[in-house]
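**Q** Model the following, please.
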Amino acid sequence: MSIFFLSVFELEPPTFVKKIENVTALAGDSVTLQAVVKGSEPISVTWMKGKDIIKDDNNVRVTFDHGLATLQITGVQLSSGGKYTCVAENDAGSQSCFGELAVKGQWRSAVVPAVSHLRGEEISFCTPELKTKWFKDGKTLPASKKYRISFKNNIAQLNPVALLCAQQSQKHNSTPVLLMCSFLSFFSLPTDHVLPASTVHFKGMFKGTTPLTVKWFKGDTELLTGGSCYIMTEALTSYLELYAVKPSDSGKYTCKVSNVAGSVTCSANLFVKEPAAFKEKLEPTHLVKKGGYAELACEVTGTPEIKITWFKDDRELKESDKYRISFTKSLAILHVSEVDTEDSGEYICKAENDAGKDICSSVVTVKESPYFSKEFQSMEVLKDSDVVLECEVLGTPPFEVFWVKDDKPVRSSKKHRISIEKSLISLHVFRFDASDVGEYECRVTNDVGSCLCRSEVTLKEPPQFLKKIENISSLRGGTVVFQAAIKGSLPITVSWLKDNDEVIEDNNIKMTFVNNVATLMVRSIELKHDGKYFCQAKNEAGIQRCSALLTVKGWSYPEGLQ
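**A** The predicted structure follows:
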């Protein structure tokens, strides 16, 4: 008859533990949208913008790892804004969550910095068609004979002829001043990602009435020529060069141009990629017990995307039942399950990105706990004999061996000798006597475990009569029984003697030794049976005797009268 068992497992539909958050970004920025999903595996995740499914390309990357669904967009544009949907599905159902991406565009000022990645490589920035307006005391100034307004080659000019001429004539007796101006809104140049050790160029171009004062800033700190920074200003152009840039050089760089009529600024963001590096390296060594697991963890810093690769003795490791590999929130982990001695070796973690790479390593040693393949047993030994307690131990050496008798340590001496030869461990006890009787224990340890065996060792006990045979009188033709109770170490041999001659069994004489009781039975007693009987007990430890008399009484009838 066949019996079938049906197991039913309830599947858990996908659930968003963390939903997409609304994000606001500037044009050119990189944006990451994330959601955390739980539910029964396998789970598939799809990203959508509107009704369109989003797929990986040069600017978009979609990943789903350990419940974390991620959408990364590099260099967002105004058209990137909108509603994004993350759909998670498994066999139990599907679930969706939504988030908004708002992209803001900004105009730039009249000072236009140009940024390049490497020396000799230029980057161009294009601006949309611009319209300008001029205001005085909150009121729009239209073009007229009084106000000459022009916008050419991205330069906005206002020439208030009458007013300026009058003011300047009083002070300088000069021609009208050409005002520098800022546009109604500013355009933030795209963040520029450059590699460490690159040379970065900023170029600012401007127009205005001289004299002009040009200053460069990183954040609120003014930059001056020196070290890895060089500034050069010509008539209507200023250059800022940064040599061998480092991640610490990342920040907002501003060019400020001023004259008596006012000032304008323009800024650009510089982002120097941080090379992949280990903030917390692997522990130099790991000791693991055979059959257990090893977990190697290290913390990585650097500019995403960072690639993590694991090696064992220069062989790349791949995700499998044996190796579980993860890299989440800068923590790289390698989990090795059910380790065996062949899993010992050097494990290397390699972290790399566009800006650089770093490695760290750990030596993993897998050891097997000691165990006895052969143990010594309890025994009885003869007094003054040399006794050897021997056992065989397997596992990963080196071992530490401890001998104990009745909870007191035993050390090598004239009385004891401890020896270890490969897997054989022994304790020799010389001229064993009553003081050596007791419980002996051998404990073997290594770095990952221990084992123990113990047994009693006693002296062999010579035979001793607990009950001796007694004198007996009997008439001829009767039956007599001699009995003695004996104790001592087995095996014990019992024999009977009469007047120093060994008693031999026959039809009328029977001898037994059962349950430590020795018995001699004599039937059909005759005069020849009269005499002294001995019961003799013997074992390896000694020999003992006890004796009794058998007296036979009565007359025998003459032949023919019976």
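
**Q** contacts, neighbours, all on C-alpha from now
**A** OK.

**Q** residue ranges for the strands of the stretch 351-500 of the chain, please.
**A** 356-367, 371-374, 379-381, 387-394, 400-405, 408-410, 416-421, 424-429, 438-446, 449-459, 464-467, 472-475, 480-487, 493-498 (DSSP state E, counting those that start in this stretch).

**Q** Which strands or helices does the fourth one pack on?
**A** Just to be clear, that refers to strand 387-394. In terms of contacts (3 or more Cα pairs under 8 Å, 6 or more residues apart in numbering; DSSP states H and E), strand 387-394 is packed against strand 371-374, strand 424-429.

**Q** about what we covered before: could you export the strands of the stretch 351-500 of the chain as JSON lines, including mean neighbour count?
**A** Formatted as JSON lines, those follow (neighbours: other Cα atoms under 10 Å):
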{"stretch": "strand 356-367", "mean neighbour count": "19"}
{"stretch": "strand 371-374", "mean neighbour count": "16"}
{"stretch": "strand 379-381", "mean neighbour count": "16"}
{"stretch": "strand 387-394", "mean neighbour count": "18"}
{"stretch": "strand 400-405", "mean neighbour count": "16"}
{"stretch": "strand 408-410", "mean neighbour count": "13"}
{"stretch": "strand 416-421", "mean neighbour count": "14"}
{"stretch": "strand 424-429", "mean neighbour count": "18"}
{"stretch": "strand 438-446", "mean neighbour count": "19"}
{"stretch": "strand 449-459", "mean neighbour count": "17"}
{"stretch": "strand 464-467", "mean neighbour count": "16"}
{"stretch": "strand 472-475", "mean neighbour count": "15"}
{"stretch": "strand 480-487", "mean neighbour count": "18"}
{"stretch": "strand 493-498", "mean neighbour count": "19"}
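
**Q** compare with the first, here's sequence two:
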Amino acid sequence: MVRLAAPLADHGAASRGKHHSGADERGTGEGSAIQEKCYLPRFLQIPSDLTVEEGRFCRIDFKVGGLPSPDVSWYLDGKAIRPDDYHKMLVCEKGVHSFIIEIVTVHHAGVYECVARNRAGESRFTMRLDVIAQELLRPPAFTQRMQNSRALEGDAVRMECKVDASPPPRLFWKKDKDMLRVDPNRMSLYQDGSGRQCLLIERLTKADAGWYTLSAINEAGMSTCNARLDIGTRATQAMKTAPPGSKTLKLLSSLSHLAPPAAEPPVRHTAPLYESEEL
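**A** Below is the predicted model of the structure:
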């Protein structure tokens, strides 16, 4: 009996060993199948840096792939961001994600990091969000306005004004109702860091007369300033010069040797003498 028991015991151990070996093979196969179906997260579309005004709505879209679908986390300057009344994280179709800030404040400015994780690993990207504070955002305002000017043909004139705004505005010059065509041979535009603007026009002509308008525009609003420029004609020579050989010149020459009467002093003319062919 003892001899029979020993072979049975050996047979049972072999069976268990075989069963255990089969389980290892199935486990290896399942592990290989799982490994084949896992893909590292990969960002297919990432946002660029943004600048947003305080109090505005901000939406950041990006696209990420991976298998299984990765979990996404956001960090601001290294601190984790949790979804709340101000921050929302949405998943749209085809792997498109959105990170939303309902009302932007100056505290939302900084470097954002987005991390996507699944069983295969993780990927990340960073972006910067700049916030323009409300107190720094000012619509254009003309602190010095252009003045109406009068000049003569051939002269030069300067039309100056000063505008204050944040951020610095874009500027547009008009003459009457059309955009000003700057003649580089006679016209120059100048500005400095204090907001002073200057239009210089040289060798004025009659065509330069009219209304000049400067418009300043930025994200906060727009303002305009205008002035009138009038151009006068230079006066012609008051005294006409008698042409050589004329009757007037001969008459004046024949009288030049006669002395005035002693009782009457020479006549002094107080107004310009205009000569005429009728003399």
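
**Q** TM-score for these two?
**A** After superposition, the two chains reach a TM-score (TM-score structural alignment, normalised by the length of structure 2) of 0.56; 223 aligned residues with a Cα RMSD of 5.0 Å.

**Q** before we move on, the earlier item: for the strands of the stretch 351-500 of structure 1, give me a markdown table that also has distance to residue 324 of structure 1.
**A** As requested, those are exported to a markdown table (distance: least, Cα to Cα, whole Å):
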| stretch | distance to residue 324 of structure 1 |
| --- | --- |
| strand 356-367 | 16 |
| strand 371-374 | 30 |
| strand 379-381 | 52 |
| strand 387-394 | 31 |
| strand 400-405 | 35 |
| strand 408-410 | 46 |
| strand 416-421 | 41 |
| strand 424-429 | 40 |
| strand 438-446 | 29 |
| strand 449-459 | 26 |
| strand 464-467 | 71 |
| strand 472-475 | 89 |
| strand 480-487 | 67 |
| strand 493-498 | 69 |
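
**Q** quick one: which of these is nearest residue 327 of structure 1?
**A** strand 356-367 (15.0 Å; Cα to Cα).

**Q** starting at the chain centroid, how far to the closest one?
**A** 12 Å (Cα atoms, centre = their mean, to the nearest Å).

**Q** same question, stretch 525-539 of structure 1
**A** 82 Å.

**Q** can you list contacts of it?
**A** 462-464, 469, 474-480, 484, 486, 488-500, 543-553 (Cα atoms under 8 Å, 6 or more residues apart in numbering).

**Q** now stretch 81-88 of structure 2
**A** Contacts for stretch 81-88 of structure 2 (Cα under 8 Å, 6+ apart): 73-75, 89, 98-103.

**Q** Repeat the analysis, applying 7 Å as the threshold.
**A** 74-75, 89, 99-103 (Cα atoms under 7 Å, 6 or more residues apart in numbering).

**Q** wait, what's in contact with the residue most central in space within structure 2?
**A** Centroid-nearest residue in structure 2, with Cα atoms, centre = their mean: residue 170, separated by 7.4 Å. By Cα under 7 Å, 6+ apart, residue 170 of structure 2 lies in contact with 216-218.

**Q** May I see those arranged in TSV, with secondary structure and neighbour count as well?
**A** Output for the contacts of residue 170 of structure 2, formatted as TSV (DSSP: H, G, I helix; E, B strand; the rest coil; neighbours: other Cα atoms under 10 Å):
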residue	secondary structure	neighbour count
216	strand	22
217	strand	19
218	strand	18
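
**Q** Relative to residue 237 of structure 2, which of those residues is nearest.
**A** Nearest member of those to residue 237 of structure 2, counting by Cα to Cα, is residue 216, at 45.0 Å.

**Q** Mind telling me what the closest one corresponds to in structure 1?
**A** Matched to structure 1 by TM-score structural alignment, residue 216 of structure 2 sits across from residue 537.

**Q** From residue 336 of structure 1, how far out is its match?
**A** According to Cα to Cα, to the nearest Å, residue 537 of structure 1 stands 67 Å off from residue 336 of structure 1.

**Q** Residue 164 of structure 1 looks like it's in a helix, true?
**A** Yes: with DSSP: H, G, I helix; E, B strand; the rest coil as the criterion, residue 164 of structure 1 is part of a helix.

**Q** what's the neighbour count on it?
**A** 16 (other Cα atoms under 10 Å).

**Q** any idea how far it is from residue 170 of structure 1?
**A** Taken as Cα to Cα, the span from residue 164 of structure 1 to residue 170 of structure 1 is 10 Å.

**Q** next one: residue 64 of structure 1
**A** Taking Cα to Cα, one finds residue 64 of structure 1 at 72 Å from residue 170 of structure 1.

**Q** These two: who's more crowded?
**A** residue 64 (17 against 10).

**Q** Next SSE downstream of the helix or strand hosting that one?
**A** Element membership for residue 64 of structure 1, per DSSP states H and E: strand 60-65. Where DSSP H and E defines the elements, the next helix or strand beyond strand 60-65 of structure 1 is strand 68-73.

**Q** Pull up the aligned stretch in structure 2 for that next one.
**A** Using TM-score structural alignment, strand 68-73 of structure 1 finds no match anywhere in structure 2.

**Q** Which secondary structure elements does that strand sit against?
**A** With contacts taken as 3 or more Cα pairs under 7 Å, 6 or more residues apart in numbering; DSSP states H and E, strand 68-73 of structure 1 sits against strand 31-38, strand 60-65.

**Q** Show the contacting residues for residue 470 of structure 1.
**A** Applying Cα under 7 Å, 6+ apart, the residues near residue 470 of structure 1 are 482, 548.
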